[in-house]
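Participant: Give me a 3D structure for the following:
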Amino acid sequence: MIDPVLLRENPELIKASQQARGDSPELVDDALAADATRRSAISEYERLRAEQKAFGTRVAQASGDEKKALVAEVQSLAARVKQADQAADAASVAFDDVVRGIGNPIIDGVPAGGEDDFVVLREVGAIPEFDFPARDHLELGELLGAIDMARGAKVSGARFYFLRGIGARLELAIMSMALDKALGNGFVPLITPTLVKPEIMSGTGFLGAHADEVYYLPADDLYLTGTSEVALAGYHSDEILDLTNGPMRYAGWSTCYRKEAGSHGKDTRGIIRVHQFNKLEMFVYTLPEDAEAEHARLVAWQEEMLQELGLSYRVIDTAAGDLGSSAARKFDVEAWVPTQDAYRELTSTSNCTTFQARRLDIRYRADGGKTTPVATLNGTLATTRWIVALLETHQQADGSVRVPEALRPYLGGLETLEPVGRA
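Facilitator: All right, here's what the predicted structure looks like:
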């Protein structure tokens, strides 16, 4: 949710953000009108409450006929106070409904436009070249006995799979390597719930434009999460945090679920775009003034992971229309996938400023004792999709795959993944 003070004091900034996102700037005017109605209704309620309190004092001091007359007035006033209270509540709900349709104001420098309007910030590593016909990750995975799509579809349907043998070990190795990096940088590990209440899912901003990608269990009124960001954001909902010792960092390990609605026909081969996967997600609560510096740190840790795994990649500044409602800025790190001759997203990290914290009522106590919303940030540190880039980048002519040196300790020292059946 956006800051109501910012809405009142600088509506043009929010309109410009909406324009850059490709969203309706008229919503800002609607929100201003709803805010004025809300404040007026609250003011009227408070005026009547003060009048009611003053009448109560007069009634207590009166006697006889005067008291009877005052009691009648108090009863009439009580009805008006109740009506004003209901009007104030209704006006607050109406304001909330309008303002929740406005995305987080973007940070200066975020490119305007949609999915294809990102800006490349840097490219790192040489593009892999092979003197043999390169195999894609699924062919390699089948040769290694690592990926079984056919049985995944048999058991669960399209876009499901089994990781088996070295495939299962490889995912656990990547995730464990990422967890060690998170621990080394002060993150507290959490294995999070993957079912959350509607108010938590809504609070993080995942029930907006992309709600059709979320699995919902109506009998239980619970949502399956597509990232542990949701549970991690809800972890401190309705709390006042102590940030005197710096940011609070969590690393959430979870299975994630996405319907991938609207992606029919895209990436149907292999495990690039699937309904279920594992992920280690970084999540940070910090002071608003420190959020941009923390954002840079999250990207740096992601880049360290890709460099240690020997992957070529680029970092992009995502355009406003592709941010989602919660993020004020998002950097994606995309690894080169040789058989697609393209960069594909492996990690994403977002600065959500105070947007999620306002919706989930997460605050800290500032100087002077006043409570104010914290800033939240999130970023992927490892996920199942990394297997795609790793297998294709480090493949060899005979179908074997070289294990990056940094990953070998997590695979018992294994240096090469060999096709099944090879001695």
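Participant: okay, CA-based contacts and neighbour counts for the rest of this
Facilitator: Fine.
Participant: need the helices for the stretch 201-350 of the chain, in chain order.
Facilitator: Here the stretch 201-350 of the chain has its helices, by DSSP state H, counting those that start in this stretch, at 229-234, 291-308.
Participant: Tell me which of the ones you listed is the most buried.
Facilitator: Using mean count of other C-alpha atoms under 10 Å, the stretch among the helices of the stretch 201-350 of the chain with the largest mean neighbour count is helix 229-234, at a mean of 25.
Participant: Next, the buried residues of the secondary structure element (helix or strand) that Ala90 belongs to.
Facilitator: For Ala90, the host element (DSSP states H and E) is helix 64-99. By neighbour count with 16 or more other C-alpha atoms under 10 Å, helix 64-99 contains the buried residues 70-71, 74, 77-78, 80-81, 84-85, 87-88, 91-92, 94-96, 98-99.
Participant: run this one through as well so I can compare:
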Amino acid sequence: MLDVKMIRQDPDEFKRRLGTRGVAPEEIDALLAEDKKRRELLSQAEQLKSQRNDVSGQIALAKRNKEDASDAIAKMRQVGQKIKELDEQANHAVEVVNDMAARLPNLPNETIPVGPDESANVELRKVGTPRKFAFEPKAHWDLGEELDILDFERGAKVSGARFVYYKGLGAKLERALYNFMLDEHEKEGYTEMITPYIVNDESMFGTGQFPKFKEDVYQIQGQNMTMIPTAEVPLTNYYRGEVIPAEKLPVYVTALSPSFRSEAGSAGRDTRGLIRMHQFNKVEMVKYTKPEDSYDELEKMTANAGSIMEKLGLPYHVITLSTGDMGFSAVMTHDLEVWMPAQNTYREISSCSNTEDFQARRAHIQYRDENGKLRFVHTLNGSGLAVGRTVAAVLENYQNEDGSVTIPEVLRPYMHGVEKITK
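Facilitator: Model (predicted):
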């Protein structure tokens, strides 16, 4: 969450930079008007509390002198009632200000491209060369169904559209991929965790999904509980409300978890295949760092995700997202997109973001600097990788003319030596 004090000090700067993220200047003006009202109410209450203290002293003096204090007592009751009213109004104003501030996205880094959507994203680098096929490559959903390793029809029958059954070697391929990913991240210093898959509203607020994006998730009716859209939520909230010892920073954690997404607003997009599912597995990376280290850690995290694809032999490129395409909590985001031959394009498989202290403010995650002062940590998150999309990429990039799929060498130990999936 943004610091309202900083917005108050330089509203024009916040209007300029948040304007690149679709925030209207009027939203900043409305927030500052409510903040001014809040501060005025608090000031009035403090003045009356001071007055009440004076009156209390007068009453005590009158009683010691055995004088009539009825007028002073009546006056103090009136002041007390007014203070109660002002406190209630101030508390409401605080809630309004906090809610308005909580709906503002993070301030974008000044170096990222400015633009309304993905058309303004900038490619940083390409890694690997897309394979040239001697035949027309098939889409992964066709390959999966023909090899009898993916069953979309029964997934839809049992749960609805955008659900799938993995079968046989398809299930084994998914399992091989996420075990490989977790092992590779462990080599890079990440501590593997198994997290809760259902979290409370405070956790969803901490990472920025609530209050603005409730329509994007699956909530448990009648309860303050949500099925996680990503393991970023429980991993980042692990230290919510805590002070992390400075000597422990940076902290690296990773987890495999299912991700549950309502995909609100995605009607008609990626209706076939594994790209846009309501339930999918993802390996997540999260870091807690000191502020001065967070951008170096973002590059390392991006390299960690890229290393997985390089070892799998999957061509990809890295792009920096524009202000209009970036996620709500992010200051800077690098997306890694894998080459999908059947679509003849790159598709997102990992998104690595630095949120600076945006999430740490919401979740109250701090550390003490060398002077003993409490400061907010910076948090980072990234996919390492989205497992279903990696399955799709392996199927399409490693397909053969006869419809079989060769298993990448690094996965064969995880596949118990299987080298090829055949009909």
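Participant: TM-score of the superposed pair?
Facilitator: Here the superposed chains carry a TM-score of 0.93, computed using TM-score structural alignment, normalised by the length of the first structure; 419 aligned residues with a C-alpha RMSD of 2.0 Å.
Participant: returning to that earlier point: rebuild the helices of the stretch 201-350 of the first structure as TSV, extending it with distance to Arg47 of the first structure.
Facilitator: As requested, these are exported to TSV (distance: least, C-alpha to C-alpha, whole Å):
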stretch	distance to Arg47 of the first structure
helix 229-234	36
helix 291-308	40
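Participant: and Glu171 of the first structure, which of those helices is closest to it?
Facilitator: Proximity to Glu171 of the first structure (C-alpha to C-alpha) singles out helix 291-308 among the helices of the stretch 201-350 of the first structure, at 14.0 Å.
Participant: Would you mind getting the average deviation of that closest one from the second structure?
Facilitator: Compared with the second structure after fitting, helix 291-308 of the first structure deviates on average by 0.9 Å (mean C-alpha distance after the TM-score superposition for the first structure).
Participant: nearest to Gly165 of the first structure, of the helices of the stretch 201-350 of the first structure?
Facilitator: Short answer: helix 291-308, nearest of these by C-alpha to C-alpha, at 23.3 Å.
Participant: what span of the second structure lines up against the closest one?
Facilitator: Per the alignment by TM-score structural alignment, helix 291-308 of the first structure matches residues 294-311 in the second structure.
Participant: Over to stretch 177-190 of the first structure?
Facilitator: Using TM-score structural alignment, stretch 177-190 of the first structure pairs with 180-193 in the second structure.
Participant: What is the end-to-end distance of the matching stretch?
Facilitator: End-to-end span of stretch 180-193 of the second structure (C-alpha to C-alpha, to the nearest Å): 15 Å.
Participant: One more: stretch 345-360 of the first structure?
Facilitator: 29 Å.
Participant: Can you pull up the most central residue in the first structure?
Facilitator: Nearest to the mean C-alpha position of the first structure, by C-alpha atoms, centre = their mean, lies Glu229 at 5.1 Å.
Participant: give the contact list for it.
Facilitator: Applying C-alpha atoms under 8 Å, 6 or more residues apart in numbering to Glu229 of the first structure gives the contacts 252, 281-283, 378.
Participant: Residue in the second structure paired with it?
Facilitator: By TM-score structural alignment, Glu229 of the first structure lines up with Glu232.
Participant: For Ile194 of the second structure, see how far away its match is.
Facilitator: Counting by C-alpha to C-alpha - Glu232 of the second structure and Ile194 of the second structure are separated by 12 Å.
Participant: what do you get for Ser322 of the second structure?
Facilitator: Relative to Ile194 of the second structure, and taking C-alpha to C-alpha, Ser322 of the second structure is found at 33 Å.
Participant: out of the two, which sits in the busier spot?
Facilitator: A direct count of neighbours by other C-alpha atoms under 10 Å for Ser322 of the second structure and Ile194 places Ser322 higher, at 26 against 12.
Participant: which residues touch that one?
Facilitator: 112-118, 120-122.
Participant: Looking at the first structure now, which of the residues you listed still hold up?
Facilitator: Counting by both residues aligned by TM-score structural alignment, their matches' C-alpha atoms under 8 Å, the first structure reproduces these contacts from these: 112-115, 117-118, 120-122.
Participant: Grab the nearest non-local neighbour of the aligned partner of Pro137 of the second structure in the first structure.
Facilitator: Structural alignment (TM-score structural alignment) places Pro137 of the second structure against Ala134 in the first structure. Distance criterion C-alpha to C-alpha, 6 or more residues apart in numbering; nearest residue to Ala134 of the first structure, sequence neighbours excluded, is Thr339 at 6.6 Å.
Participant: quick one: the residue mapped onto the one you found from the second structure from Arg361 of the second structure, how far?
Facilitator: By TM-score structural alignment, Thr339 of the first structure lines up with Ala342 in the second structure. Plainly put, Ala342 of the second structure is 43 Å away from Arg361 of the second structure if you go by C-alpha to C-alpha.
Participant: between those two, who's got more neighbours?
Facilitator: Legend: neighbour count by other C-alpha under 10 Å for Ala342 of the second structure and Arg361, higher for Arg361 (21 against 14).
Participant: which residues does the nearest residue to Tyr313 of the first structure once chain neighbours are set aside contact?
Facilitator: Once flanking residues are discounted, Tyr313 of the first structure sits nearest to Ala335: 4.1 Å by C-alpha to C-alpha, 6+ apart. Neighbouring residues of Ala335 of the first structure by C-alpha under 8 Å, 6+ apart: 306, 311-314, 343-346, 389.
Participant: One more pass at 10 Å, please.
Facilitator: Contacts for Ala335 of the first structure were tallied using C-alpha atoms under 10 Å, 6 or more residues apart in numbering; they are 123-125, 127, 306, 311-315, 342-347, 386, 388-390, 393.
Participant: Drop anything exposed from the residues you listed.
Facilitator: 127, 306, 311-315, 343-347, 386, 388-390, 393.
Participant: Give me the subset of those residues that lies in strands.
Facilitator: Counted as lying in strands by DSSP state E, out of these, are 313-315, 343-347.
Participant: Would you check which pair of these lies furthest apart?
Facilitator: The farthest-apart pair in those, when distances are taken by C-alpha to C-alpha, is Tyr343 and Thr347, at 11.7 Å.
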